[in-house]
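S.K.: Any chance you can model this:
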Amino acid sequence: MRRFLPLGATTALAVATAILTVPGSTQALVADRAAATKVKTEFAMKATGYGTRVQGGSVPVQSGTTAYQTIGCTNKAGLARRNDVAAVTLPGLGQVDGIRTRVNTYTNEKKGRTSVVSQHDVAKVTLGGQLTLTAVSSKATVWHDKDGFHKKVETSIGGIRAGGDTFPIPTPNVPIAIPGLATIYLGDQNGYANKEGAYAAGNAIKVVLEPSDTVIRIAHSAAKINRGVKVGRFRGQAHGTQVDALDENVRSGPNPLSYMPCQGTAGKVREKSVAGVDLAGEIVVGAVRNRQMGEQNNKRATGFEESTIAGIKLGPLQINAIKARANVTRFRDGRIKRNANGTTIGEIVVDGESQAIPPPGQALEIPGLLRLEANVVEKTRLGIKVTAVRLTLLDGTGATVNLGNARLEIKPSGVKK
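M.R.: Here you go, the predicted structure:
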């Protein structure tokens, strides 16, 4: 539940003041100003940030990301996005005040530096009515200059109070334990910087509440930059199964899900697989494997997304060897070739008898059970979307089960020819 305080209220003024005094905020404001000029670059860039994320432990509570903001796959410097929330209630846990996210891409052409910055500041976190954390901040920065790619993660926390007492700030590998309330850890940091790119991510702190073992991550920031954008920017995914229906209780997936990196995979085939997928016990789904590849040079960008399912069984229906594949090539002059070559279905069996695979635009119906469509292909302006098998259940739920899903688009790079 989000509670937005009136802008004129004294509380809101206090929260706003607290936000502006969080360590590191000045740099974020400078980044905002530096991001005024939009410039297309040779880099693929991404940034995300959020205030809190809760995982429930023995207490059945979950909370999505608060004050979430992102810059997705882009090659454009000069982007600046923000998300400010005055207050958020974490049901049964407490409240977070003064949440502020800044994500930026910017460039300094004179210095030859292109940067991605994600910063998240939280003015105050109150948990259980007893534990208070103030001025929590994380900042992830990646950049490229004449010396190559670089990364940096900065995290800080202003103070910890509980029961009227002040506690020291945790240090690496030395958490702070507050008996009967919580254990507070310095947040994790990770990343890399090599000749192909840089990635940096950090959580300012992690709080584990007692006795529920509920985990709260506070002030998350992540930034990424990679070279390799020459002709196009990839946008694609593959997943084995997805269930959608009007009834919110009848949903699942996408599972397992693979995303294509913005710049592609440098010609390497990446794979992800699972032994099986549970669709609420209604459909038995065998092993699923996703494969994807994207590469580009100065003339073209090309790639594929693919998802294969060994087989599925639903009542009298059995389908073997389901595969969806989306193939796209973008040429420097803007031409796009796309097709679903490689999309196949091994066999459809109903009550032990093989059935003809319905051609595109037609369907096989099992009265009272389902309607089956095969090779559902949608060409888009920049690519193609493929579903190998689509089942529409006729049980009144309106559920649609998509089996074998692949989608790929290649956007223009924006790099000068």
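S.K.: only C-alpha atoms for contact and neighbour calcs from this point on.
M.R.: Fine.
S.K.: quick one, what contacts V85?
M.R.: Listed by CA atoms under 8 Å, 6 or more residues apart in numbering, the contact set of V85 reads 4, 67, 97-100.
S.K.: Just the element for it, please.
M.R.: In the assignment (DSSP states H and E), V85 maps to strand 79-90.
S.K.: Kindly report the same for A16.
M.R.: Per DSSP H and E, A16 falls inside helix 10-20.
S.K.: Whichever helix or strand comes after that helix: which residues count as buried?
M.R.: Using DSSP H and E, the helix or strand that follows helix 10-20 in sequence is helix 25-34. Using 16 or more other CA atoms under 10 Å as the test for burial, helix 25-34 gives 25, 28, 31-32, 34.
S.K.: Stretch 278-297 too?
M.R.: By neighbour count with 16+ other CA under 10 Å, stretch 278-297 contains the buried residues 279, 283-286, 288-296.
S.K.: which of these lies closest to R371?
M.R.: Proximity of the buried residues of stretch 278-297 to R371 (CA to CA) peaks at I283, which lies at 14.7 Å.
S.K.: To compare against the first, here's the next sequence to fold:
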Amino acid sequence: MNRNTTSAGTAAATEATPKAPSRSLISRTALLVGVSVVLATAAPAFSSTASAATTEKFAYTGSAYGTWAAVGSVVKSGPSAPLTFGCTTDGNLHRTNTIAGVNLAPLLTTGTVSTTADTYASPVKSSTSASTAQVNLLGGLVKASVVKAASSTTRTATGYALSSSGTTLTSLVVGGVPVRADAAPNTRIDLAGVGYVVVNEQVRSTNGLKVSGLHVFVNTVNALGFPVNTNLVVSQAISGLSAPVIGVMSGYSYGTKVNVGTLVTSGSSFTAYLPCLGTGGVLRTNTGAGINIGTALNTGTIANTAKGTVSATAINAETTSTVQGANLLNGLVKATVIKADARGSKTGTTYSFSDTGSSFGSLTVAGHPEITAKVAPNTTVAIQGVGTLYLHRVIRTNGAVTVRMIELVITSPVNGLAVGTNIQVAVAVTGVK
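M.R.: Presented below is the predicted three-dimensional model:
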């Protein structure tokens, strides 16, 4: 059988998510502009439906990485050679990733790190593995020639079968004492005066399994100088399945974002994420105070939400972003109670997507009093000497809907903003497949 294969090489094979780098200061200068507008032609709020054949589906989840290191809440080295297929109903995936090694001496050094992730349709199975060579932790207190973690979850007639078969600890030595290659799950070994190691760490649920080959904790002030609350993981593999579902969902919402081309100057604010299997009907909320980016953008309080349910017969998903007030470019665009609302559903063979619930409390654009809070979806405003303004922008792609209530794209340098600057306010994205 041919399998959908992805090799990540030395690149991280992870799902794209909004990033939040630091903000940059934008100069304060006066703005005098001319404004022209192109109004959408009586377009109603976006809504669409589509039909597709339905078959019994399972949601596969899985991820793997070689190493991870943190001191307290500060990550010193993120996941190495990471792989994930996130949440999918595709039972024909094969992914691999390999890197030459990790050097975070004296906390952690390794040789080659390799990871794999697979899904299978018959039998229904999620399988992942991570293998890390030449492991040296805490300046040699913990050593191994190879640490491999393996995790699989298989659907059976009576439920799920979980397995860590393939997990091995080759030539493992902890505190000078050799450890069996087939050490029992969750074996704890103390490191006198430093902390402890959990070998073959396993966390099981009804329908999923996480295996970490080694998990090291530093919990004592020590003569070696390793910081208390140091946390090291070597070779982690996670697999899981969810009982028959009609499909999976995705989505997120954020209050603001500013970027120049691919350079993010102010990341997505207070993002709320929609898990692929929903929230069980529970509303998830992420709120925060306003954003202040010089004369480019100032806002009031931001509240973002995500909510969804999934079963064998239906999906209902919704994300929202509500920004209490926004002021772009010294009053060029002003609005209050800006709400983006993106909804997606599937019942039987029918998909539906909508922006119902999206609205402005008030809205003004300098030089054009005809623009009000009742502005039609997908209204485009050409602003002389500045760029293009999109209002209540609705973007429909295959299996998803994106709502951006305010989006300003700079095409002429103004107020210290470079060409290509993109300012977004109140954004919600929801997908169903």
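S.K.: how do the contacts of V85 of the first structure look in the second structure, which are kept?
M.R.: With both residues aligned by TM-score structural alignment, their matches' CA atoms under 8 Å, the contacts of the contacts of V85 of the first structure that the second structure also has are 4, 67, 98-100.
S.K.: Which among those count as buried?
M.R.: Neighbour-count burial (16+ other CA under 10 Å) is assigned, among these, to 67, 98-100.
S.K.: For the residues you listed, work out which two are farthest apart.
M.R.: Distance extremes for those: the farthest pair is A67 and G98 at 9.9 Å, using CA to CA.
S.K.: Measure how buried Y120 of the second structure is and give me the count.
M.R.: 17 (other CA atoms under 10 Å).
S.K.: That one contacts L93, correct?
M.R.: Yes - if you go by CA atoms under 8 Å, Y120 of the second structure and L93 touch, sitting 7.3 Å apart.
S.K.: what residues are shared contacts of those two?
M.R.: Here Y120 of the second structure and L93 have no joint contacts, going by CA under 8 Å, 6+ apart.
S.K.: Tell me which other helices or strands the next helix or strand after the strand holding V85 of the first structure touches.
M.R.: Remark: after strand 79-90 of the first structure, the chain's next helix or strand is strand 94-108, criterion DSSP H and E. In terms of contacts (3 or more CA pairs under 8 Å, 6 or more residues apart in numbering; DSSP states H and E), strand 94-108 of the first structure is packed against helix 10-20, helix 25-34, strand 39-55, strand 69-77, strand 79-90, strand 113-127.
S.K.: follow-up on the earlier one: adding distance to T126 of the first structure, write the buried ones among the kept ones among the contacts of V85 of the first structure out as TSV.
M.R.: Shown next, in TSV, are these (distance: CA to CA, whole Å):
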residue	distance to T126 of the first structure
A67	17
G98	12
I99	13
R100	16
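S.K.: Would you mind measuring the gap between the ends of stretch 358-365 of the first structure?
M.R.: 10 Å (CA to CA, to the nearest Å).
S.K.: coming back round to it: where do the contact lists of A67 and G98 of the first structure overlap?
M.R.: Common neighbours of A67 of the first structure and G98, using CA under 8 Å, 6+ apart, are 84-85.
S.K.: The counterpart of A237 of the second structure in the first structure: what's it in contact with?
M.R.: Residue correspondence to the first structure (TM-score structural alignment): A237 of the second structure is matched to S221. Residues in contact with S221 of the first structure (CA under 8 Å, 6+ apart) are 47-50, 118-120, 138-140, 201-203.
S.K.: let's see it at 6 Å
M.R.: Residues in contact with S221 of the first structure (CA atoms under 6 Å, 6 or more residues apart in numbering) are 48-49, 118-119, 139-140, 201-202.
S.K.: what about the residue lying closest to it once chain neighbours are set aside, how many neighbours?
M.R.: Spatial nearest neighbour of S221 of the first structure, chain neighbours left out: G49 (4.4 Å); criterion: CA to CA, 6 or more residues apart in numbering. Using other CA under 10 Å, G49 of the first structure has 34 neighbouring residues.
S.K.: Counterpart of G49 of the first structure over in the second structure?
M.R.: G49 of the first structure maps onto A64 in the second structure, by TM-score structural alignment.
S.K.: Just to check, that match is in contact with G86?
M.R.: No - checked against CA atoms under 6 Å, the pair A64 of the second structure and G86 is beyond contact range at 10.7 Å.
S.K.: Would you pull up how far the host helix or strand of S145 of the second structure lies from the middle of the chain?
M.R.: Taking DSSP H and E as the criterion, S145 of the second structure maps to strand 142-156. For strand 142-156 of the second structure, the separation from the chain centroid amounts to 25 Å (computed by CA atoms, centre = their mean, to the nearest Å).
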